[in-house]
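>>> Sharing a model prediction with you, sequence too.
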Amino acid sequence: MTTIHVIHENDAWLAPLRAAFGRIGTPFREWFVDRGTLDLRVPPPEGVYYNRMSASSHTRGHRFAAEHTGAILAWLRRHGRTVVNGPRALALEISKVAQYEALAAFGIDTPETIAVVGREHIGEAAQRLGFPLILKHNRGGKGLGVRLFLSAAALDEHLGSEAFEEPLDGITLVQRYIAAPEPFITRVEFVGGRFLYAVRVDTSDGFELCPADQCAVGKVCPAEAKGPKFRVIDGFSHPLIPRWEAFLAANDIGIAGIEFITDRDGRAWTYDVNTNTNYNPDAEAAAGVSGMEAIARHLAALAAAERKRAA
C-alpha cells in the first residue's frame, strides 16, 4: 500500500481533510512539522507527499516550520518521491514578490508594487506610487500587515506608531489599491492543477478573506454585507483560467487558491496565490461541492498510480 503523507503545522486546518479521507476510505499519515530532526543519511519512506505548509506558520509559534519544510522537500525530491506542492510552491507561498514575478511571466496582471526593506523607506516608496495604497507583508498569510491608506498623513502617522508591524522577512510591500465597482473579490480554487470552482468573497466588512480562520485586517468599505460572505459561483468561467493553470504547472503547484479583483474598467488583477488553501464549509454545502474531498481523491489517485508502477 502506497502511503499518503500530509505535511502541515496547523491541526485545525487539517480536520476537514481528515474527514474527506474518511469519507472516501483512504488512509493517510500526518507529518506535523515544527521542531525535530531530519536524517539525510537515510531515504524517506515511500509514498505520496502533500505539502500544506503555510506562510503564517510563525504566527502559531512555529517560527522555523517553513524552513524545516523546505529541507524536507529537498530531501524528498532528492530521492524521487512524488510531492504535491513541492519546493517551488513553498518558495512562492512565503514570498509575494516571488509570486508576482512568476505570475508576470505568464502575462497575468498583478497590482503595481514596490518592495521595501526598512520602515524609513516606506514613505518615499508611497510617494512614488501614489495614494490610495495598501501596505502588506511579503511573507503574509492571514492578512498580515495589510492596511489601506488614503493619504500621506495617515501613512506617516501609522509609520510613527506602535501599530506598524515589522514583516518576518523584513520586506514590506507598498501596493496600488485596486478600486472595485462592487465590494467583492474572487477566489479561484485548483486541485491537480485544474480549475475546481470559484468563490465570490464579500469584502464589505474588510478583507477577511481566509475561509478557515476569518483573517480580519480592518474595514475598507462601510457598506453592509449583502447575503453570505462566501458564495460558490455557479458556472464560473474566466479567460485567465488557462494562464493560471499554466502558471501552476510551471511552478510545481498542484493545489492552490488564487485571488483576484476586477477594477472599474473590467481588468482583473491577481494579488495572491495560496498554496495552503482552505475552503468555506457553508459555501460548499450550499453548492454541493467539497474542495477537501477533491484533494483527497486526487492524492488517492496519485497513490494508486504509484502502486501500479511498482507492481
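That came in fine, so what should we check first?
>>> make it CA atoms for all contacts and neighbour counts henceforth
Will do.
>>> Which stretches in the stretch 51-200 of the chain count as strands?
For the stretch 51-200 of the chain, applying DSSP state E, counting those that start in this stretch gives strands covering 82-84, 113-117, 133-137, 147-149, 171-176, 184-191, 194-202.
>>> Show me where the stretch 201-311 of the chain has its helices.
All helices of the stretch 201-311 of the chain, identified by DSSP state H, counting those that start in this stretch, fall at 241-250, 281-287, 291-310.
>>> Out of those, flag the one nearest G25.
Nearest to G25 among those is helix 291-310 (9.7 Å), distances taken as Cα to Cα.
>>> what helices or strands is that closest one leaning on?
Packing contacts for helix 291-310, counted by 3 or more Cα pairs under 8 Å, 6 or more residues apart in numbering; DSSP states H and E, involve strand 4-8, helix 11-24, strand 48-51, strand 184-191.
>>> so which of those gets nearest M292?
Nearest to M292, of all the helices and strands packed on helix 291-310, is helix 11-24, at 5.3 Å by Cα to Cα.
>>> and that closest one, which residues are buried?
By neighbour count on 16 or more other Cα atoms under 10 Å, the buried set for helix 11-24 is W13, L14, P16, L17, R18, A20, F21.
>>> One more to weigh against that first structure:
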Amino acid sequence: MTKKIYVLHENNEWTIHLEKRLQELSLPYELWHLDEGTVNLNEAPPEGVFYSRMSASSHTRDHRYAPELTGAVLAWLEFHGRTVFNGTEALTYELSKVKQYLQLERFGITTPKTVVAVGKARIVEAAKQLHTVPFITKHNRAGKGLGVQLFYSIEALEEYLASDRFEEPVDGITLVQEYIKSPEQFITRAEFIGGKYMYSVRVDTSEGFELCPADACQIGDLFCPVGEAPKSNMKFQVVENTYPELIAKFEQFLAASKIDVAGIEFIVDAEGKTYAYDVNTNTNYNADAESIHGTYGMLELAKFLGAQLNK
C-alpha cells in the first residue's frame, strides 16, 4: 500500500487550501474528517505521515467531540510509532490557553496577567484579584474570539454575567485577563512550520474593533486571516522579523511542547514590551499578504509534509 500524508481535521473550509497544494506537488494524501467516527484499537493504522489540524473552536461548528476523537486517534497513531505532527501534546495546548500561558512563561515569554475562574461568582472574584482595569474575559478553550469582552469596571462585568449575552465556555473555564493596548493598533502573528520560523504577519486592528485588539484576528471571519481567501492588503501585511529574541524563544517553546506547526500571536504595548496571548496549532494564512511577500504558508506546509513522507 502506498504511504500517504493523512490530514486530520474537522473543517473542510480550512483544509481545502492545503489540499490544493498537496495536489499541486503530486503528493499522495487522504483527509480524515474527525467530527465523528471509530478507532479500532485492535488494528494498526496505515503507514504514512499524519498531521493534525484539529481546532479548539470545533464545537461552534456542531463538532463538539471532534477534539476528543482526535485525541484518541493521535494516541493510537503514536502507540504504533507513526510519524505524527501536532500530536497529542500539541492538541492539549490547542485546547487550553491556561496550559499555553504557563508553558510560554516557562520559556521566558511574557503573557498578560490572567486569573482562571469557573462559575459566574468566581469570574467576578477573579476580576477583583486581577487588580487592574480595564480587563477582558475570554474562554480557555476557544478560537474565533469566543467569550472576549472588554470591561472598564467590576459593575459592568456583573451586569454582563447577569444578562443573556454571557457565553458559557465549552469547558466551563473563563479567563479574566489584563487588557494590553497597542498604541499602533495592530497585533503580530508569527508563523512556524516544522517548528521553524517562516514569517510574521501584522494584523491591523484599527477598523471596527471595539473589544480587545489583542484578539482582533480571532473575532470572527472578518478579522481572521483564514485560509487563502482574499482580504484587504492593508489589514494583513507580512513584515520583517523585528523581534529575533522573541522568535527564538517561540522556537524553543514549540520544540519543548511538541508543536510542529503553529501561529503565535503577540502584541506590543506603549513601552515596547511584548505579550504573547495565543498559540494556534490550526494555523491559516492570508492570500493577499502572501502574494505581496512571495511566500505561501500552505505551499511550504505541503513541501514540509512531502519531505517528511519521503524520509
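Structure's in. What do you need? Small disclaimer: the values here were computed from a predicted structure and weren't measured.
>>> okay, the helices of the stretch 201-311 of the first structure in JSON lines with mean neighbour count and distance to V273 of the first structure next?
As requested, these are exported to JSON lines (neighbours: other Cα atoms under 10 Å; distance: least, Cα to Cα, whole Å):
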{"stretch": "helix 241-250", "mean neighbour count": "17", "distance to V273 of the first structure": "10"}
{"stretch": "helix 281-287", "mean neighbour count": "15", "distance to V273 of the first structure": "20"}
{"stretch": "helix 291-310", "mean neighbour count": "18", "distance to V273 of the first structure": "16"}
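>>> Which one of the ones you listed lies nearest to H58 of the first structure?
The nearest among these, by Cα to Cα, is helix 291-310 at 24.0 Å.
>>> what residue lies at the spatial centre of the second structure?
N280 (1.5 Å; Cα atoms, centre = their mean).
>>> corresponding residue for that one in the first structure?
Counting by TM-score structural alignment, N280 of the second structure corresponds to N274 in the first structure.
>>> list the contacts for its match?
Applying Cα atoms under 8 Å, 6 or more residues apart in numbering, we find N274 of the first structure in contact with E93, A256, G257, I258.
>>> what does N138 of the first structure give?
I94, S95, K96, V97, A115, P167, D169, I171, T172, L173.
>>> tell me which of these are still there in the second structure?
Of those, the ones still in contact in the second structure (both residues aligned by TM-score structural alignment, their matches' Cα atoms under 8 Å) are I94, S95, K96, V97, P167, D169, I171, T172, L173.
>>> For F236 of the first structure, see how far away the first one is.
Distance, I94 of the first structure to F236 of the first structure, by Cα to Cα, to the nearest Å: 29 Å.
>>> Of these two, which one has the most company?
The neighbour comparison of I94 of the first structure against F236 (other Cα atoms under 10 Å) goes to I94, with 25 against 12.
>>> Please verify my assumption that the more buried one contacts R139.
Yes. Using Cα atoms under 8 Å, I94 of the first structure makes contact with R139 at a distance of 4.8 Å.
>>> Spell out which residues are contacts of both of the two.
A55.
>>> before we move on, back to that, of all the strands of the stretch 51-200 of the first structure, which lies closest to A304 of the first structure?
When these are compared by Cα to Cα, strand 82-84 sits nearest A304 of the first structure, at 12.0 Å.
>>> What helices and strands are in contact with that closest one?
So strand 82-84 of the first structure, by 3+ Cα pairs under 8 Å, 6+ apart, packs with strand 48-51, helix 65-78.
>>> start and end residues in the second structure for that strand, please.
Following TM-score structural alignment, the aligned partner range for strand 82-84 of the first structure in the second structure is 83-85.
>>> Give me the mean deviation of that stretch from the first structure.
With mean Cα distance after the TM-score superposition for the first structure, stretch 83-85 of the second structure departs from the first structure by a mean of 0.3 Å once superposed.
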